[in-house]
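Enquirer: Below is the sequence, then the predicted model.
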Amino acid sequence: MRGIRQIISMLPKILTDSLKLAFTILGGIGIVVGFTSFSLDCIGKLPAQIGAVTLVYVVLVIGTIYIKRKLTKNQVTLNIRGMKVIVKEGDIFSANGWKLIPFNEYFDTQVDDIIIAHNSLNGKYIDSLSDDEKEALKLAIATDNRSPLKRYESADGAKTRYELGTIKVFQDVMMLALTHFNEQNEAHTNRAEYENTLRKMWKEINRTYQGKPINIPLIGGGLTRLDDMTDKPNEQLLRCILCTLRTSNVTFDENVQISIILTKKALETINLYELKGEK
């Protein structure tokens, strides 16, 4: 049933593309038949010949849809202003290269299901560190002030708040200030801020990446609250990530692979084939 639902959800674009490709293939078959002097007379009269050609065309369309769906079920490769971007299912923690992990504007590291949830992406990341690494992480956050984006000291100097979009680096992780943090310990932003943060994020990644592969999760998914959105369609978030790369005026080395890594659960709600038109 899941496979059928996916095919149905992909029909608009995949059907159009398959109809065109099948017609091209059928035309090629016609040319070959013409050169070989093969005749359809053996099939019978004209209605039977038309039926045979129609049947071949339908089989070609169905076969093309199946192959296209198979090839884009778990991964699709896009070209965004000449940059190779791969959208795929996977585990960001096992990816090779930089791993981008969203944090709040204070870069908090307290995983207690109050400040940071254990099942959030940054919670899982911090929980994976040893005690010594956690101390090194805190030091890196406190001392990595290379970003040109603004930071704000609290009145008592105890805490520093960073402009959304700021990236700090520790080991092979890029930590992104994605959300505000309110008195109810809620990480939140809104759609306009989210888009602006992503544009600044791409510039910060460009400042930091040093030619290494870049791996990004579905930013804004999970526990992040978008104040002016009652729901957060995963495909809409993904399109926004791609759109902000396109409009950021940032260019990465053509040999650098940019991967947007989706969980299996997120992928079930995203039609990867529909992304193939992204440029």
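Expert: Alright, I've got the coordinates.
Enquirer: going forward, measure contacts and count neighbours with C-alpha atoms only.
Expert: Fine.
Enquirer: First-to-last residue distance for stretch 101-112?
Expert: Chord length of stretch 101-112, first to last residue, is 18 Å (Cα to Cα, to the nearest Å).
Enquirer: In this structure, what residue spans correspond to helices?
Expert: Taking DSSP state H to define them, one finds helices in the chain at 2-35, 46-71, 121-127, 131-143, 191-208, 234-247, 264-267.
Enquirer: Just tell me which of those ends up closest to Lys168.
Expert: Closest approach to Lys168 among these (Cα to Cα): helix 131-143, 6.4 Å.
Enquirer: Could you list the residues in contact with that closest one?
Expert: Phe107, Thr109, Ile126, Lys168, Val169, Phe170 (Cα atoms under 8 Å, 6 or more residues apart in numbering).
Enquirer: what does stretch 269-279 give?
Expert: Under Cα under 8 Å, 6+ apart, the answer for stretch 269-279 is 6, 9-10, 13-14, 69, 72-81, 87, 234-235, 242, 246.
Enquirer: Where is the longest strand in the chain?
Expert: strand 173-181 (DSSP state E).
Enquirer: And here is the other one:
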Amino acid sequence: MKQAKVFLSHFLIAIGTISACIGAFSWLGGSGYSTKNQIIVGICILFIGVVYAWFQMRPSKSIQILINDSFPLQVEFGDLFEKKGVVVISVNEYFDTIVDNKIIATETIHGKFIDRLFKGRIPELDNKIRKALNNVIAEDASNRVIGKKKRYPLGTCAVIEEGENTYILTALTKFDANNHASIPLSEYGAIIQRIILTAATVANSRPVYIPLLGSGQGGIQKSAQKILSYMISQIEFCPDVSIPKGLHIVVYDSGNKNVNLDNIKSAWLSTVK
């Protein structure tokens, strides 16, 4: 019903604009139309109105939201691993590097990051992570059977360089004794704040790309649309830092049927009026 009203609104705007132009032309000296010509013109107006309304109703592929004056926030569909600049990668609290569909699933961002960028180079990745976390106090987990033996606080960021990009590996998920991942909602906002602070430090004149946090395996048990809305609301309350080239939330293309960016922007605008 809401979409029908929006479509009708766009349709009437187009009809009104075209009709006004034709009326002005006639008033300025255009000759009267025959009945046949009036019908043809009427059909053309209706056709153009429908096309315009349909065009306006197409789902947006990206939107921009003005969170504050420090950085623009862009939400877009795409592939995180095709972006150039500073890229945030969500990982587990151990910063594991074993992609076996037990510790790390191949279809998660964590798994794709390792397989796409460091396949066959795991020791090199481990060394980069170890250096990045050298000054971070970790909890001993020596009784863990598989995987790394140090547990880091959620929100811990390991900044590593690879190729043209800077990657911020961020501890997002906790593991239980059976390696089942979960995200404590109470810590979600603090995690995002730490990511933003870290990104602002390393971004310089580069854009920052961040995935939809919490929508994957073991994530927040809500729809992608609700998670995106919640994520934006948390970003709003982040410290006043500067990211001149903007923060981009990248929603993976294959999941875009569950996310409507126009609804996200409309909801945001309604809250800031």
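Expert: Done, it's in. Model, not experiment: these values are computed from the prediction.
Enquirer: just to revisit the earlier point, find me the equivalent region of the longest strand of structure 1 in structure 2.
Expert: With TM-score structural alignment applied, strand 173-181 of structure 1 matches the range 167-175 in structure 2.
Enquirer: Over to stretch 96-113 of structure 1?
Expert: Under the criterion TM-score structural alignment, stretch 96-113 of structure 1 matches residues 84-101.
Enquirer: and the matching stretch, which residues are buried?
Expert: By 16 or more other Cα atoms under 10 Å, the buried positions in stretch 84-101 of structure 2 come out as 85-99.
Enquirer: and what of stretch 131-141 of structure 1?
Expert: Neighbour counts over stretch 131-141 of structure 1 (16+ other Cα under 10 Å) mark Lys134, Leu137, Ile141 as buried.
Enquirer: Same question for stretch 183-201 of structure 2.
Expert: Residues of stretch 183-201 of structure 2 classed as buried: 183, 188-200 (neighbour count, 16+ other Cα under 10 Å).
Enquirer: With stretch 136-151 of structure 2 instead?
Expert: Ala138, Gly147, Lys148, Lys149, Lys150, Arg151.
Enquirer: Could you list the residues in contact with that stretch?
Expert: Outside stretch 136-151 of structure 2, the residues that reach it (Cα under 8 Å, 6+ apart) are Glu93, Tyr94, Phe95, Asp96, Thr97, Ile98, Ile103, Tyr152, Pro153.
Enquirer: now these as TSV including distance to Ile210 of structure 2?
Expert: Formatted as TSV, the contacts of stretch 136-151 of structure 2 follow (distance: Cα to Cα, whole Å):
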residue	distance to Ile210 of structure 2
Glu93	18
Tyr94	20
Phe95	18
Asp96	20
Thr97	20
Ile98	22
Ile103	22
Tyr152	20
Pro153	20
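Enquirer: Greatest separation within these: which pair is it?
Expert: The largest separation in the contacts of stretch 136-151 of structure 2, counting by Cα to Cα, is between Ile98 and Pro153 at 19.7 Å.
Enquirer: quick revisit: can you give me the angle the longest strand of structure 1 makes with helix 131-143?
Expert: Using axes from the mean of the first three to the mean of the last three Cα atoms, to 10 degrees, the inter-axis angle of strand 173-181 of structure 1 relative to helix 131-143 is 70 degrees.
Enquirer: Packing partners of strand 173-181 of structure 1?
Expert: strand 98-104, strand 167-170, strand 187-189, helix 191-208 (3 or more Cα pairs under 8 Å, 6 or more residues apart in numbering; DSSP states H and E).
Enquirer: Once aligned, what mean separation remains between the third one and structure 2?
Expert: When structure 2 is superposed, strand 187-189 of structure 1 averages 1.3 Å from its matched positions, counting by mean Cα distance after the TM-score superposition for structure 1.
Enquirer: closest to Met175 of structure 1 among the buried residues of stretch 131-141 of structure 1?
Expert: Ile141 (8.9 Å).
Enquirer: mind checking what the closest one lines up with in structure 2?
Expert: Using TM-score structural alignment, Ile141 of structure 1 sits opposite Ile129 in structure 2.
Enquirer: what do you get for Lys68 of structure 1?
Expert: By TM-score structural alignment, Lys68 of structure 1 lines up with Gln56 in structure 2.
Enquirer: Next one: the closest residue to its match other than its chain neighbours from Ala53 of structure 2, what distance?
Expert: Take Gln56 of structure 2 and drop its neighbours on the chain: the residue closest to it by Cα to Cα, 6 or more residues apart in numbering is His10, 7.1 Å away. Distance check for His10 of structure 2 against Ala53 of structure 2: by Cα to Cα, it reads 5 Å.
Enquirer: quick revisit: with distance to Thr54 of structure 1 as new columns, can the contacts of helix 131-143 of structure 1 be given to me in CSV?
Expert: CSV is the format used below for those (distance: Cα to Cα, whole Å):
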residue, distance to Thr54 of structure 1
Phe107, 62
Thr109, 63
Ile126, 59
Lys168, 60
Val169, 59
Phe170, 60
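Enquirer: Quick check, His118 of structure 1 in contact with Asp112.
Expert: Yes. Between His118 of structure 1 and Asp112 there is a contact at 6.8 Å, judged by Cα atoms under 8 Å.
Enquirer: what about Asn119 of structure 1, how many neighbours?
Expert: By the measure other Cα atoms under 10 Å, the count of residues near Asn119 of structure 1 is 14.
Enquirer: what's the spacing between it and Asp112 of structure 1?
Expert: 10 Å.
Enquirer: cool, Ser130 of structure 1 as well?
Expert: Relative to Asp112 of structure 1, and taking Cα to Cα, Ser130 of structure 1 is found at 16 Å.
Enquirer: repeat for Thr72 of structure 1
Expert: 39 Å.
Enquirer: Over to Ser154 of structure 1?
Expert: Ser154 of structure 1 is 23 Å from Asp112 of structure 1, by Cα to Cα.
Enquirer: same deal with Val87 of structure 1?
Expert: From Val87 of structure 1 across to Asp112 of structure 1, the span is 32 Å (Cα to Cα).
Enquirer: Done for today, thanks.
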